[in-house]
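Asks: Give the three-dimensional model of this entry:
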Amino acid sequence: MAGEVLTPIPAASVIVLRDAEPALSGAEGLEVLLLKRNDKSSFVPGAWVFPGGAIEADEDMRDAAVRETLEECAIALDPNTLVVTSRWITPVGIPKRFDTWFFVAKVSHETKATIDGGEIVDEMWIAPADALARRDLRLVFPTIKNLEAVAQFDSADAFIDSRRGAVIEPIQPVLVDGKPVLR
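Replies: Just a heads-up that it's a prediction; the model follows:
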C-alpha cells in the first residue's frame, strides 16, 4: 500500500573482533569479520555484513545474535560476553526494515569462520580501515558507520571497553535522494 510505513523487524547482529596475530597474518591491530551475503538474497544482496538476522518471537536479542553468528559462520559465542554497541533502524521508505541491535564480541586470533555457501557465500577477517578503503566491497550504511567506530581503536579490548555501559540511542537515518543520511 502506497505511503504505508512498515514496522521494522527486530534483529540482532554481532561485530566479531579479534586482535591480529602478526606472526600469522602479517597484520597488526584488530580485525573484524565480514560476511558476504548471497547475490540472490532478498535483503542487501551481495553486501558485506556482520553476522546477524531477525530475532525470533520467543528469543532474547543476545540469544538471537549468538544463534545467527553460529548459523552464518560457525562461530560459537557466549551471550553473556556480548556488549551492545549501537542500534540502527532502517529508514522509512526502504521496502524491508529492521530494528537492529549491534553487539560486539572478541574471539581469539585463531578463530576461523566457516560458511555454508547458501545465505553467506564468502568471509574475511580484515582491519576496519582496510574494509572502509576497499571500493570493491559493497557495505551498507550501518556497517560503514560501525566500521568507522571500530577503526578508531587499536585492540578489540579497547573498543569493547569503550562501549561498556554506553547509553544506546536508536539511530534512524532518513533517505535523501535515495541515500541514507543522518540528521
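Asks: C-alpha only now, for contacts and for neighbours.
Replies: OK.
Asks: Other residues contacting the top strand by length along the chain?
Replies: Longest strand of the chain, by residue count under DSSP state E: strand 9-19. By C-alpha atoms under 8 Å, 6 or more residues apart in numbering, the surrounding residues in contact with strand 9-19 are 28-33, 50-55, 61-62, 64-66, 68-69, 97-109, 155-156.
Asks: give me that answer again for 6 Å
Replies: For strand 9-19, contacts defined as C-alpha atoms under 6 Å, 6 or more residues apart in numbering pick out 29-33, 50-55, 61, 65, 98-109, 156.
Asks: Any buried residues in that strand, and which?
Replies: With burial defined by 16 or more other C-alpha atoms under 10 Å, the residues of strand 9-19 counted as buried are 9, 10, 11, 12, 13, 14, 15, 16, 17, 18, 19.
Asks: Would you list the buried entries among the contacts of strand 9-19?
Replies: Neighbour-count burial (16+ other C-alpha under 10 Å) applied to those gives 29-33, 50-55, 61, 65, 98-106, 109, 156.
Asks: Within the helices and strands, which one has residue 129?
Replies: In the assignment (DSSP states H and E), residue 129 maps to helix 128-133.
Asks: Next secondary structure element downstream of that helix?
Replies: Sequence-wise, the next helix or strand downstream of helix 128-133 (DSSP H and E) is helix 141-150.
Asks: Other residues contacting that following helix?
Replies: By C-alpha under 6 Å, 6+ apart, the list of residues contacting helix 141-150 from outside reads residue 128.
Asks: report the angle between the axes of it and strand 9-19?
Replies: Here helix 141-150 runs at an angle of 30 degrees relative to strand 9-19 (axes from the mean of the first three to the mean of the last three C-alpha atoms, to 10 degrees).
Asks: before we move on, back to that, can you tell me which of the buried residues of strand 9-19 lies closest to residue 139?
Replies: Distance to residue 139 across the buried residues of strand 9-19 (C-alpha to C-alpha) is lowest for residue 15, with 13.9 Å.
Asks: quick one: contacts for residue 109?
Replies: Applying C-alpha under 6 Å, 6+ apart, the residues contacting residue 109 are 18, 19, 20.
Asks: For the last one, which residues are in contact?
Replies: Contact criterion C-alpha under 6 Å, 6+ apart gives 27, 28, 29, 30, 31, 109 as the residues in contact with residue 20.
Asks: Also this sequence, please, to line up against the first:
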Amino acid sequence: MSRNSLMSDGVTVRDAATAAVLRDGTEGLEVLLLRRHGGHVFGANAYVFPGGAVDDSDADAVLAARVSAGVDYARACLGETGRPLAFWLAAIRECFEEAGLLVGCSHLPAEIPAGERDALNAGDRSWADVAARLELRFALDDLVYFAQWTTPPGRPRRYATRFFAARAPEGQRAACDGHETVDHWWAGPAAALASHDRGEIEMMHPTRVTLERLCDYEDVESALAGLMADGTVSS
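Replies: Here you go, the predicted model:
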C-alpha cells in the first residue's frame, strides 16, 4: 500500500506503526498497554500498544543514516512500500513519545534526559534532532514485524498499521505522556484479555488478537522467535 490511499468511502487511509513492547515478568510474559485519552476521536479510552501515524519526517535520510542494523530485514518485509525504514523508525519514535521507552537502539546514552521526550512531543525538536542529540543508533531487526491491520470503512479515521514486537530496554521505565496516553499497564496477555472480557477496559480488535497470539508464549525470547517464524498476518 502506498503512503496514503484514498478509499471508496472518501477517508484517507494513513500509514501507521505500533509496537508491542515485551518483558519477562515474575509470572511470565508481560506486554505494555497504554490507555488512550478519552478525548481522542479514534480509540478513546482504549488500552493499546504505543503507536501512531507514520510522519514524512520518519523517512528523513538523516535518520536512515543512523540505522546500524536491520536494513535488509526491513526491506525484505516492506520493500514494496518504497520507504520501509520509516515504519520501523516511526514505531521507535512512538514508543519514546507515548511510553518514554527507546526500543530498537543498538547505542543509548547512559541517561536519557526527560526534556528530550518533552521537546519531541511539543514539536520543539524533531525526531532526527533528538536522535542526533542522544547519539542513537537504530537496530531495526530488534523489532519483529508480525501483522498489518487496516481500519475498516465507515470510521472517521482509517489507518493501515504495521505491528511490531520488541523487547523492553533494560534500565528504562515506562511512563505515559499525560496527553496521548493517560495510564500504563504491564499486563500478562491472559490477564488483559480477562479484564476486557469482564468489561473493565476498552480494547480494539487488533489489540485483542495480538494478545491472544501472545498467550502462546512464556517469555520474550520465545515470543519474538515465534512471531517471526509465524510470518505476518494481514486484515
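Asks: After superposition, what is the TM-score?
Replies: After superposition, the two chains reach a TM-score (TM-score structural alignment, normalised by the length of structure 1) of 0.83; 163 aligned residues with a C-alpha RMSD of 1.6 Å.
Asks: sorry, back to before: which stretch of structure 2 lines up against the longest strand of structure 1?
Replies: Counting by TM-score structural alignment, strand 9-19 of structure 1 lines up with residues 14-24 of structure 2.
Asks: To what extent does the matching stretch diverge from structure 1 after superposition?
Replies: Compared with structure 1 after the fit, stretch 14-24 of structure 2 shows a mean deviation of 0.3 Å (mean C-alpha distance after the TM-score superposition for structure 1).
Asks: Strands of structure 2, start to end?
Replies: Under DSSP E, structure 2 gives strands at 4-6, 12-25, 28-36, 47-48, 51-53, 67-69, 105-107, 137-139, 143-150, 158-167, 181-187, 233-234.
Asks: Go through these and name the closest to residue 196 of structure 2.
Replies: Proximity of these to residue 196 of structure 2 was assessed by C-alpha to C-alpha; the nearest stretch is strand 47-48, lying at 9.5 Å.
Asks: and that closest one, how far from structure 1 on average?
Replies: Compared with structure 1 after fitting, strand 47-48 of structure 2 has a mean deviation of 0.4 Å; criterion: mean C-alpha distance after the TM-score superposition for structure 1.
Asks: which helices and strands does that strand pack with?
Replies: The contact analysis (3 or more C-alpha pairs under 6 Å, 6 or more residues apart in numbering; DSSP states H and E) places strand 47-48 of structure 2 against strand 28-36.
Asks: other SSEs contacting the strand it packs on?
Replies: Strand 28-36 of structure 2 packs on strand 12-25, strand 47-48, strand 181-187, going by 3+ C-alpha pairs under 6 Å, 6+ apart.
Asks: Would you check the span in structure 1 matched by the last one?
Replies: Equivalent residues of strand 181-187 of structure 2 are located at 120-126 in structure 1, counting by TM-score structural alignment.
Asks: in the matching stretch, what counts as buried?
Replies: 120, 121, 122, 123, 125, 126.
Asks: if we can go back for a sec, wait, which of the buried residues of strand 9-19 of structure 1 is closest to residue 37 of structure 1?
Replies: Using C-alpha to C-alpha, those come closest to residue 37 of structure 1 at residue 13, 13.8 Å.
Asks: hang on, the earlier thing: can you check which of the helices and strands packed on strand 28-36 of structure 2 gets nearest to residue 229 of structure 2?
Replies: Smallest distance to residue 229 of structure 2 across those (C-alpha to C-alpha): 16.6 Å, for strand 12-25.
Asks: Can you check which helix is longest in structure 1?
Replies: Counting by DSSP state H, the longest helix found in structure 1 is helix 61-73.
Asks: Where in structure 2 does that helix fall?
Replies: Counting by TM-score structural alignment, helix 61-73 of structure 1 lines up with residues 87-99 of structure 2.
Asks: chain center to that stretch, what's the gap?
Replies: Taking C-alpha atoms, centre = their mean, to the nearest Å, the mean C-alpha location of stretch 87-99 of structure 2 is offset from the chain mean by 6 Å.
Asks: What of stretch 22-38 of structure 1?
Replies: Stretch 22-38 of structure 1 has its average C-alpha position 14 Å from the chain's average C-alpha position, going by C-alpha atoms, centre = their mean.
Asks: Could you do stretch 153-163 of structure 1 as well?
Replies: Taking the mean of its C-alpha atoms, stretch 153-163 of structure 1 sits 16 Å from the chain's own mean (C-alpha atoms, centre = their mean).
Asks: What span of structure 2 is it aligned with?
Replies: The counterpart of stretch 153-163 of structure 1 in structure 2, counting by TM-score structural alignment, spans residues 217-227.
Asks: Contact partners for residue 6 of structure 2?
Replies: Here residue 6 of structure 2 is in contact with residue 12 (C-alpha under 6 Å, 6+ apart).
Asks: at 7 Å what do you get?
Replies: 12, 13 (C-alpha atoms under 7 Å, 6 or more residues apart in numbering).
Asks: one step back: for the match of strand 181-187 of structure 2, give me the average deviation versus structure 2.
Replies: With mean C-alpha distance after the TM-score superposition for structure 1, stretch 120-126 of structure 1 departs from structure 2 by a mean of 0.5 Å once superposed.
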